[in-house]
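just need the structure, nothing else, for what follows:
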Amino acid sequence: MQQLYPEPGPVDHDTLIDLYAPPPRPSLRVNFVASLDGAGTLGGKSAGLSGPEDKRVFGILRMRCDALVVGAGTVREEGYRAVRLDEPRRQWRLAHGLTEFPTLVIVSGRCDLDPAQPALADAPVRPVILTTAHAEPGALGDVADVIRAGDKRVDLIEAVRQLRERGLLQLLSEGGPTLFGSLTAAGLVDELCLTVSPLLAGPGAGRITAGPELPAPVDLTLRHALLADGQLLLRYNR
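Below you'll find the model as predicted:
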């Protein structure tokens, strides 16, 4: 892996971990992969756009966060498993004052999740479900903590406030596109980590963002650019 910007040169594993250090304040970063022509998935899943180095960064981002925030649709469509890290990453977290595992947080306005879904039932730490005031969690309350925020839709600003009250300060979202769009519209996105895969996916696939229109574009600044196996790994923040 090579760093192209701001200082060109080779990147070893420890340097890579440092390059993805979160800011000292609470923040929310989003991680996505996309094709050259803007597709967010191949065959309905993001895995076909990824590669070994992108997956390495994916693992580092999970290692460095307090909580992983995903939409219920993404949990189902991507076949999410329990968020379990390997031994070296668990030890790194403990050595750096973090809990052994990050907390999985699922945004589900209707609470239409199966409590037996592996991401919930096999979680090493109790997950959190963000939902609305009128949703009926049912048996989900047996496997996860339920946070209510908002009436007809999940109020993401209030939900993030409640997560931070729990000490979940560094948040990582892996989507999906509608959650990304909603987080952007709510002014909550502090950072985007984007891998650009050297593929032309063709028409059909959606973009990495969807949902409400923005009143104006959000300006981000390039923090670094890495090159690995033809993929560009970009980090932008406010």
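
when you work out contacts or count neighbours from here on, use the C-alpha atoms and nothing else.
OK.

okay, helices next: where are they in the protein?
Ranges of helices in the chain, per DSSP state H, are 13-19, 52-64, 72-77, 87-95, 118-121, 156-165, 177-185.

now render the ones you listed as JSON lines, adding mean neighbour count.
Formatted as JSON lines, those follow (neighbours: other CA atoms under 10 Å):
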{"stretch": "helix 13-19", "mean neighbour count": "12"}
{"stretch": "helix 52-64", "mean neighbour count": "18"}
{"stretch": "helix 72-77", "mean neighbour count": "18"}
{"stretch": "helix 87-95", "mean neighbour count": "14"}
{"stretch": "helix 118-121", "mean neighbour count": "20"}
{"stretch": "helix 156-165", "mean neighbour count": "16"}
{"stretch": "helix 177-185", "mean neighbour count": "21"}
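
residues in contact with residue 132?
109, 110, 148, 149, 150, 151, 152, 153, 154, 155 (CA atoms under 8 Å, 6 or more residues apart in numbering).

any idea how far the closest residue to residue 209 other than its chain neighbours is from residue 155?
Among residues not flanking residue 209 along the chain, residue 177 sits closest, at 4.0 Å (CA to CA, 6 or more residues apart in numbering). Separation of residue 177 from residue 155 (CA to CA, to the nearest Å) stands at 17 Å.

how about residue 62?
Counting by CA to CA - residue 62 and residue 155 are separated by 24 Å.

for comparison, sequence B:
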Amino acid sequence: MRRLLPPALDRPDDALDRTWEPAELAAAYAYPEERLHGRGWLRANMVTSVDGAAHHGGRSQPLSHPADMRIFGVLRALADVVIVGAETVRREQYRPARERPGFAERRAAAGQRRVAAIAVVSASLHLDFSLPLFTDPLVPTMVITGPAAPRHGLDAARAAGAEVITVGEGAEVDPARVKAELVERGHTRLLTEGGPRLLGAFAEAGALDELCLTTAPRYVVGTAGRVMSGPGVEVPRELALTSLLEESGFLFGRYQRV
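Predicted coordinates for the structure are as follows:
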């Protein structure tokens, strides 16, 4: 892996193609501490092919790379909560976050729990609560739903040990309130792994602070969706490219709100 942006003036080794240690990746992807107080920081981590596909065959793994998975693990190790949509949980067969010994002291010093909690956003609560994501997490999985969520789903989630959070109105989950509710509970380092509809909702609501985007040097053709989907914004919104890493032709960019 090597750094393309910003120029590695004070660390020439960053411009060389070498394996980065987890601590180096953690420094490169550190949350902006000065921005956490008050409104928190919501970053997304997504992968895309060069022809704009967010998945192949319904899963993101065919577009991934070992370096992408290393960054994936580090981003989770830095986060308080990982927010994910119900459809992505089903397609990607989500499991609980696992403890990373190299980050134990860092998390303890920051006042974080042993691992990030997974927060599943679902209005219908059509989830398999017998999965390890709910039955075997190191910290309780969160289920974020709307006030009109079905009673049987709420009962099943609570019976499985999930922490149920209700936001929004009616059957809908308000994406802006999801972020605000988690921040109010002390979770300021937020990460979402999609899917595209959830990420699009966060972006449209103005709740997204950062996009960590892996661009794979692969194309898939087909009809796969993009990393964001939804009604759209009236005027394209600007992001600033603050960091760009490269390995084996894969590009790892950090884009932050201007």
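
quantitatively, what TM-score do the chains reach?
In this superposition the chains share a TM-score of 0.95, using TM-score structural alignment, normalised by the length of structure 1; 238 aligned residues with a CA RMSD of 1.4 Å.

hang on, the earlier thing: from what I can see the residue nearest to residue 209 of structure 1 touches residue 212, true?
No. Using CA atoms under 8 Å, residue 177 of structure 1 is not in contact with residue 212, being 10.9 Å away.

which ones are touching the residue nearest to residue 209 of structure 1?
Neighbours of residue 177 of structure 1 in contact, by CA under 8 Å, 6+ apart: 207, 208, 209, 210, 211.

from those, which would you call buried?
208, 209 (16 or more other CA atoms under 10 Å).

just send the contacts of residue 177 of structure 1 back as a markdown table, with distance to residue 39 of structure 1 too.
What follows is the contacts of residue 177 of structure 1, written out as a markdown table (distance: CA to CA, whole Å):
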| residue | distance to residue 39 of structure 1 |
| --- | --- |
| 207 | 5 |
| 208 | 7 |
| 209 | 10 |
| 210 | 12 |
| 211 | 16 |
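
out of the contacts of residue 177 of structure 1, who's nearest residue 225 of structure 1?
residue 208 (19.1 Å; CA to CA).

these two touch, right, the closest one and residue 40?
Yes. Applying CA under 8 Å as the test, residue 208 of structure 1 and residue 40 come out as touching, 4.8 Å apart.

give the residues shared as contacts by those two.
With CA under 8 Å, 6+ apart as the test, residue 208 of structure 1 and residue 40 both reach 32, 33, 34.

contact partners for the last one?
Residue 34 of structure 1 sits next to 40, 41, 46, 49, 194, 195, 196, 197, 207, 208 when contact means CA under 8 Å, 6+ apart.

try residue 81 of structure 2
116, 117, 118, 119, 187, 189, 190, 191.

same thing but at 6 Å, please
For residue 81 of structure 2, the contacting residues are 116, 117, 118, 190, by CA atoms under 6 Å, 6 or more residues apart in numbering.

mind checking which of those residues are buried?
Looks like those have 116, 117, 118, 190 buried, using 16+ other CA under 10 Å.

quick one: map the second one onto structure 1.
In structure 1, the residue paired with residue 117 of structure 2 according to TM-score structural alignment is residue 103.

can you check the last one too?
Aligned by TM-score structural alignment, residue 190 of structure 2 pairs with residue 171 of structure 1.

wait, its match touches residue 25, no?
No. With contacts counted by CA atoms under 6 Å, residue 171 of structure 1 stays clear of residue 25, the gap being 11.2 Å.

mind listing the strands for the stretch 151-258 of structure 2?
163-166, 189-192, 210-216, 239-247, 250-257 (DSSP state E, counting those that start in this stretch).

mean neighbour count, those strands: which tops it?
strand 189-192 (a mean of 26; mean count of other CA atoms under 10 Å).

from residue 29 of structure 1, how far off is the match of residue 190 of structure 2?
Applying CA to CA to residue 171 of structure 1 and residue 29 of structure 1 gives a distance of 6 Å.

now do residue 216 of structure 1
Applying CA to CA to residue 216 of structure 1 and residue 29 of structure 1 gives a distance of 20 Å.

the more surrounded of those two?
residue 29 (23 against 7; other CA atoms under 10 Å).

how about that one, what's its partner in structure 2?
So, by TM-score structural alignment, residue 29 of structure 1 is matched to residue 43.

from memory that match sits against residue 212, does it?
No. Judged on CA under 6 Å, residue 43 of structure 2 makes no contact with residue 212 at a distance of 7.0 Å.

show me what residue 213 of structure 1 lines up with in structure 2.
Counting by TM-score structural alignment, the partner of residue 213 of structure 1 is residue 232.

should've said residue 159 of structure 1
Under TM-score structural alignment, residue 159 of structure 1 pairs with residue 178 in structure 2.

can you get me a residue count around the residue lying closest to its match once chain neighbours are set aside?
What sits nearest to residue 178 of structure 2 in space, not counting adjacent residues and going by CA to CA, 6+ apart, is residue 167, at 6.6 Å. Residue neighbour count, defined by other CA under 10 Å, stands at 21 for residue 167 of structure 2.
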